[in-house]
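> this is a predicted model, with the sequence first.
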Amino acid sequence: MSDFVSVASDGDVAVVTIDNPPVNAMSFHVREPLHQALAALRDDPSVAAIVIACAGRTFVAGADITEFGKPVQQPELRAVIAVLEAIAKPTVAAIHGTALGGGLELALGCHFRVADSKAKLGLPEVKLGLLPGGGGTARLPRLVGAEKALGMIVSGAPIGAAEALEAGLVDAMFDGDLLAQTVRFASELVVKGGPFLPVRNRNDRLGKADLAAFDRQAAELAKKARGLEAPIACAVAVRNAVTLPFDETLAAERELFLNLVAGDQSRAQRHLFFAEREAAKGPAKDLSRRKIARVGVIGAGTMGGGIAMAFANGGFPVTLLETSEEALQRGLATIDKNYAVSVARGSLAEDAKRERLGLFKGSTDYADLADCDLIVEAVFEEMAVKQEVFGRLDAVAKPGAILATNTSYLDVNAIAASTSRAQDVVGLHFFSPANVMKLLEIVRAERTAPDALATVVELARGIGKVPVVVGVCHGFVGNRMLAARGAESEALLLEGATPSQVDRVFTEFGWPMGPFQMGDLAGLDIGWRNRKARGLTAVIADALCEQGRFGQKTGSGFYRYENGSRTPVPDAEVEALIRAKAAEKGTTPRAIGADEIIERTLYPLVNEGAKILEEGIAARASDIDVVWVNGYGFPVGKGGPMFWAGLEGAGKIVERLEYWHQHTDRPIFQPATLLRRFAETGSWEAAARP
C-alpha cells in the first residue's frame, strides 16, 4: 500500500507489515496507510484474521516524538487503534525487539499479542515528561491489573516477554520464526471461533483492584517523583481506569496528556532525549574504529574498581593492575562484594556474577597490559603520578592501544606529553560509582587521533554510558561549572545562611541533595587536597578538614552522621564555627532568602557554561545539559542548566549577575558575552553564530 506499510496473505490470514526504519516509529506516514489497510481488511470477506508485524530489528518502538507539540496530522494513533479495536475478526500483534510507547498501545488494540522470547514491552512516556496518550493507561490495567500497570507506567521500565506472559500482557511466547508461528496462532483462533473480546471490554482484573493498596503504592511513587508532574499524572490516569467507564478514562487520559505535552517539564525532558542522542553521535560515522577486545585498568581502588566493573558488565575481559598484591586482592574482594550485593537485591543472577568475575585478571606487573587495546589509569589525582604511569605505559602498551586517563581536573595535554604517542591519549572521566553512573566525559586532547575518539565514543555507548565529548580545561565541563556553583557557598554561610538552609533550597529546586550534603558524601578531604595543590583555601571547609571532619566516612563534616547513619543531622558545632569565622572577618550575619541562594549559586553555573561554549570546550549547550543531568543531579524536569536558563529568563540572569558583580566584584558574576547574546536572541545556537 505504501513504502512503509504492506499487506500480504498467508491463506486467509492477512499480514500487515510496518517498515519504517530504524525503529518503526508511528509517524504520520505510517499511521495513514496503516489506517487505510486496517479499514480495508475489516471489510474484506476473504480475510479471516489479521496479524500486525514489523520489518527490521524491532516492533514499533514508539511514537514519533518530533511530532509532539505540533498540530496533529490525522489519523492520529488513537484513530488507528479505534479502527483496529472495532474489527470483529481476530487480530494479533507479532512482537519482536521492543514494543514501546505507541507501539505497545497499538498492540493493546489487538485482541491478542504474541512475542518473541527476547522481546521487551513497556510504556516509557514518563521519561519524556508524558503519560501514554494512545489509551495505554486505560487498556494495560485491564490486562495486567491496576497495581502492575501503575508500576510499569510510572517507572517507564520495560518488562521481558516471560514476565509479560505471566502478567497477562501477551498470550503466547515463541522462539524461532515468530511470523510463521503467529500466523499459525491466528489460524487456530479462526478455527476455534469467536466472539473475540477487545481489551477495552475486559474488566475482570479491574474488578479485583484494591484501591486502598493502589493509593498507598501511588503515594510512595509520588514521594520518589521529586517534583516531576508526569509520574503523578500517570498514577491519576491508571486510577481512572479502575473508577471510570472506558470512554471517560480515555478522555481523561487525553486531557492529562495534552496538559503535560504543553508544559515546561515535558519540553525539558524531550530536550534531554534529543540532547543525549546528539551527544552520543560523536565524530563522523565514516571514521574507522579501533578494535577493543581487552581493557586494562590501573588502580583497583574505588574509581578503578568501578571502571573495571563497567567494562566487565559490558562483556569485556579486564586486566586490573595494582602496585601491590595486597591492594590488588583488596580491590578484587570489593568487586566481588559489590556483585554479591546486586545478587542479593535480585538485580543480578548468581551465574551472571560468576561470568563477570571470570572476566577479571589481576596483576601487579605492567607487562601484563601488553595485550590490552584500551588502558585506563585511575590513580591518585596528581600530575606527577599520572605522568609517571603514562611514561611506563609508553614502554609496554602495544602500538595503536588507546591510553586513557580518568582525571577529573588535570590537563590531558600535559599527561599526553609524557608519552611518545599523544595521538593515542584521551580522557575518560568516569563518575563515581563508575559502574553505576551513566555519564562519561570524553576529553579530546590537542593531538587525540579522530579514530581513537570515535572508538571510545562508540565504546561508551556499548557499556551503557552517556558519552559527551569535551575539550581540555581545568575541570572540563562538569567540575569547572561545579566550582563556579560552589564559589559562593562559603560566602553564603559567612553572611548568615546555614548548610541545612542552602541544601533545603537545592532540594526544593529539585536536586537530589544540596551542595553541603553532597560534599559530605564525596568526602571533604578530596576538595581540601585539591585546594592545597593549587594554593587555594576555603575557610570553613578547611577548618572542618583540619578537625578530621571529612564527611560521612568520618561521621561528621558539615553535618553529623550518627551511629553509621547516612542521614545528615545539623550540627551546632559547625554553626558555631561558621559564626566564629564570620566574626574574624568582621561579617555581620543577616537573613538570606531562597532567591538569593539560587542567584548566587545557579546563575554563576549558567554563566560558566556560557564561557565554556565561548571557548569551544563544549560543542553545544545541550551537551552541557547532558553532563549536568547525568553526572551531577541537575533536575531532569528543568532540562539542565542551559535549558533552564531559557525558562528562568536569560535577561533576568544577566541583570542579577550584574547586580552581584557590582556588589562583590567577583569574576564569577561577570556576565559572559555569549550569555548576553543568548538574552538577546533567545537561542544558544543563534548566540554562538559569528
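Structure received.
> from here on, just use CA atoms for contacts and neighbour counts.
Noted.
> so Val457 belongs to a strand, correct?
No: counting by DSSP: H, G, I helix; E, B strand; the rest coil, Val457 is not part of a strand but helix.
> now the helices for the stretch 101-250 of the chain?
102-108, 136-144, 146-155, 161-167, 178-192, 204-207, 211-224, 229-243, 246-261 (DSSP state H, counting those that start in this stretch).
> let's have these in JSON lines, adding mean neighbour count.
Shown next, in JSON lines, are the helices of the stretch 101-250 of the chain (neighbours: other C-alpha atoms under 10 Å):
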{"stretch": "helix 102-108", "mean neighbour count": "28"}
{"stretch": "helix 136-144", "mean neighbour count": "26"}
{"stretch": "helix 146-155", "mean neighbour count": "22"}
{"stretch": "helix 161-167", "mean neighbour count": "18"}
{"stretch": "helix 178-192", "mean neighbour count": "17"}
{"stretch": "helix 204-207", "mean neighbour count": "14"}
{"stretch": "helix 211-224", "mean neighbour count": "14"}
{"stretch": "helix 229-243", "mean neighbour count": "23"}
{"stretch": "helix 246-261", "mean neighbour count": "18"}
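> want to throw those helices into TSV with distance to Ile442?
Formatted as TSV, the helices of the stretch 101-250 of the chain follow (distance: least, C-alpha to C-alpha, whole Å):
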stretch	distance to Ile442
helix 102-108	34
helix 136-144	39
helix 146-155	29
helix 161-167	36
helix 178-192	41
helix 204-207	49
helix 211-224	31
helix 229-243	32
helix 246-261	33
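> let's bring in a second one:
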Amino acid sequence: MPFHYDKDSDGIVTLTMDMSGSANVMNDEYRNLMGDAVSKLEGDEITGVIITSAKKTFFAGGDLNVLIAITPENASQALEGVEELKSQLRRLEKLGKPVVAAINGSALGGGFEIALASHRRIVLNDNSIRVGLPEATLGLLPGGGGVTRMVRLLGVQKALPLLMEGKQLRPERALQAGIVHQVVETREELISEARAWILANPAPTQPWDVQGAGVPDLKFGDPNSYGLLGAAPAVLRKKSHGAYPAPEKIMAAAVEGAYVDFDTALKIEGRYFVELASGQVSKNMITAFWFNLNEVNGRASSSGKRVAKLGVLGAGMMGAGIAEVSAKAGIEVVLKDVTLEAAEKGAGGLEGVKPTDSDEDLAGCDLIIEAVFENRELKNKVLGAAEAQALPDAVIASNTSTLPITGLAAAVPDAERFIGLHFFSPVPKMRLVEIIRGEQTSQETLQRALDYVRQIGKTPIVVNDSRGFYTSRTFATYVIEAITMLSEGVAPALIENVAKKAGMAVGPLAVSDEVTLSLQLKIHDQTLADDPSLVSESTAYDLIREMVGLGRSGKSTGAGFYEYPSDGSKKFLWPELTTRYVKADAGVSEQDVRDRLLFVQSLETVRCLDEGVLTSVADANIGSIFGFGFAPWSGGTLQFINSYGVQAFVERADYLADTYGERFRPPASLQDRDQF
C-alpha cells in the first residue's frame, strides 16, 4: 500500500508516504490515499501519528501536470478538489491526538502544507533538505492551507516574504524562522523524538484553534496595523510592476483571511489559488521553471568524467568569476594573465586558485577556458599556447559572447575538442551557461562540457554555432530596438519604464551602459567587416556612434545614457537625451513600445530556431530568462508567443513590421504553427 499504516504497542501510528513514482505528489492518487488514511485514523484507537516518507524527499508538492491543466472552464471542479484536500488536512489536525511530521527530506509546497497541518515539525539536519512554500515562483499560491496557516503561525509581516518570494529554507534556517520546531542529526532521532513528543503531549491544539486566537500582528480596528496594510501593496507594485499576479493574490489572501475565522480564510485562499492556476501566467511559469528547466538540466551526466584541473585564461571579471565558481566546486584552478600581478588580483586570494603568468602552470589541465578580450587574434594566441600545455585529450573552450566558435577552433590542432562555454556576468550569481557546438565539436566534447557545467552547479543550454549564438544575438535586438526608438524621438524614461513594467530584468538603456556603447559599436563594425551584407535597417548605431563621440560610452566611463554621480548617489538619465532626441510628435504609443521590445526578441528567437542555432524550445525559453532576463512571467521568448496565441502574434508582428520596419516581419515558419 502506498501509504504504510504501522501502529506500535504504544498506539502510535507511523504513516509512511510511498506513492507510485519517484516522489510523493498531490494528485488524485494522493487524495484517495490521504482520505483513506485520515478515515482510518479517525476510527482507530491511537495515541498519535507520525507522518514520514519512504522517498528521498518527504513530499514534492502539487502534481504540475494536473495544475497546468486547470482552465477557467474546469475551475469549479478544480476548486472542489482543492477543498477536499484541505478538508483532509483539517480533519488530521483536529483528530484530538498529536500529529508529528518527521521530515526526512525536502518538504516543499503541498508537502510543507502537510507538515503545517501537523502539531509538530521535526526535520533532519541535512544541508540538501529544503522546506517552504515556493508556489509563487511558479505563478501560484499555496492553496492547501499554506497561506492561512503561515499567517496565523508567524503574523503577516513575517509570513509574507516567505510566501511572496517562495523561499526555500535549509533546516537550521527554517528553525530560526519559526516554521519548524526541531532539528535532529539522524533518521533514528527523527522518529524517536517524534515518539517522545507524542507521549509527552497527548492532546495538543494548533495555535489557530486556541480560543480567541487570531493573526499576531493584524487586529481588526487596530491603528498599528494600518502602516503595514498601507505600505505593503505599494512596495510590491514597485518591485513587480504588476506583472506577477501571484504575490498580489498571496497578499490579498493573507490580509482578507486575517479578518475572518480560520475555515473561512481557507475558502478565500482556495478561490485565489484556482484563479491563479487557471490563469496564463502560472502556465507560462510552470512551463519554463519546471518542464523546460528539467529538460535542460536532465541532459548532463553521461560522459562519466569530472574536471579535475581547470585552466582559465584571463583574470578579468569573467575569468575571475569562472575561477571562483569552479574552485568552490572543488576543482583545482590555474588562473593565468599577462602579469602575475593581474592574475593575483583576479584570484583575490581564493582558496584553490593558483594565479600565474606562465603557460607551463597549465600542464595537466583537462579543461581550458579562454576569457580574454573579444579580439580574434588575441584569443587565437592564448588558446594555442594553453592547448600545447594541457592534457592531450583536454577540452578547449572559449567564453566568447559573439565570435563564431568554428573560426576560433582553428587556433588548436584538434577542432573536435573545441567548444564554446559562454558564461554570464556576474558569474557567481548568473545560473546559465550557453554551450556552443562548433561545426567539428565532437559529441564527447559536448557531453564533457555539459558535465562540467553541472559540476559547478549551473544550468546549461546547448546551441549551434552562429555569430552571437542565441543569447547575445537575441538580447542585442532588445537593446538596439530601444536605442532605435530613442532615435525616433521616444522619451528615454518611457522606454525604460515600459521595459520594466513588461517584466524585463533591466531597462535597455541601463543595460547598454553596463555593457558599454563602445563595445556594441565595435561588435557592429566587426560584423560589417566580416559580412557587409549584414547592414541593419536600424538608426540606432548612428546614435551610438554620436554618444561615443561625446565621450559617453557607458557606466565604466561614468557617462552614457545615464549620469553616474561621482559621490555614489543614484544614477539618472542624462537630461540632454531629451533635448537632443525626444520629439513631441514621435507617435509611438506605450503599447507599441512594449510590444516592440518583447516582439523583437521573440522574433529573433524564432529565426534562431529556423536556422538551427537553437534545437529545442526549452533551450530558447530557459536561455532567454536566465541569460538575458526576458520577462519571467511570460515563460520565455517562445512561450510568450504561445501565450499570446501564435496567429494573433503573427498579426501583431505584421502591424509592427508595416509601421516600424521589416525586422518585425514574422518568419514563414509561424504561419501554420499552433504552438511551440
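Structure's in. What do you need? Since we're looking at a predicted model, the values are computed, not measured.
> TM-score of the superposed pair?
The pair, once superposed, lands on a TM-score of 0.89 when counted by TM-score structural alignment, normalised by the length of structure 2; 644 aligned residues with a C-alpha RMSD of 2.6 Å.
> returning to what we had before: of all the helices of the stretch 101-250 of structure 1, which one is nearest Asp571 of structure 1?
Taking C-alpha to C-alpha, helix 211-224 is the member of the helices of the stretch 101-250 of structure 1 nearest to Asp571 of structure 1, at 26.5 Å.
> packing partners of that closest one?
On a contact count with 3 or more C-alpha pairs under 8 Å, 6 or more residues apart in numbering; DSSP states H and E, helix 211-224 of structure 1 meets helix 146-155, helix 229-243.
> among those helices, which is nearest Ala293 of structure 1?
Per C-alpha to C-alpha, nearest to Ala293 of structure 1 of these: helix 146-155, 34.7 Å.
> rewinding a little: just put the helices and strands packed on helix 211-224 of structure 1 in JSON lines and tack on distance to Arg676 of structure 1.
Below are these laid out as JSON lines (distance: least, C-alpha to C-alpha, whole Å):
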{"stretch": "helix 146-155", "distance to Arg676 of structure 1": "39"}
{"stretch": "helix 229-243", "distance to Arg676 of structure 1": "32"}
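> tell me which of those sits nearest to Ala40 of structure 1.
helix 229-243 (31.1 Å).
> what is the closest one packed up against?
Against helix 229-243 of structure 1 (3+ C-alpha pairs under 8 Å, 6+ apart) you get helix 136-144, helix 146-155, helix 204-207, helix 211-224, helix 246-261.
> what's the match for Gln675 of structure 2 in structure 1?
The pairwise alignment with structure 1 assigns Gln675 of structure 2 to Ser683, based on TM-score structural alignment.
> its match and Ala460 of structure 1, how far apart?
The spacing between Ser683 of structure 1 and Ala460 of structure 1, counted by C-alpha to C-alpha, to the nearest Å, is 29 Å.
> again, but for Gln181 of structure 1
37 Å.
> what of Ser363 of structure 1?
Distance of Ser363 of structure 1 to Ala460 of structure 1, given as C-alpha to C-alpha: 25 Å.
> those two: who's more crowded?
Ala460 (23 against 19; other C-alpha atoms under 10 Å).
> just give me the mean distance for the one helix or strand that one maps to relative to structure 2.
Per DSSP states H and E, Ala460 of structure 1 falls inside helix 450-462. After superposition onto structure 2, the average distance of helix 450-462 of structure 1 to its aligned residues comes to 2.8 Å, using mean C-alpha distance after the TM-score superposition for structure 1.
> what packs against that helix?
In terms of contacts (3+ C-alpha pairs under 8 Å, 6+ apart), helix 450-462 of structure 1 is packed against helix 264-281, strand 439-443, strand 466-470.
> mind putting these in TSV, distance to Glu562 of structure 1 and mean neighbour count included?
Listed next are these as TSV, based on distance: least, C-alpha to C-alpha, whole Å; neighbours: other C-alpha atoms under 10 Å:
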stretch	distance to Glu562 of structure 1	mean neighbour count
helix 264-281	37	20
strand 439-443	32	26
strand 466-470	36	26
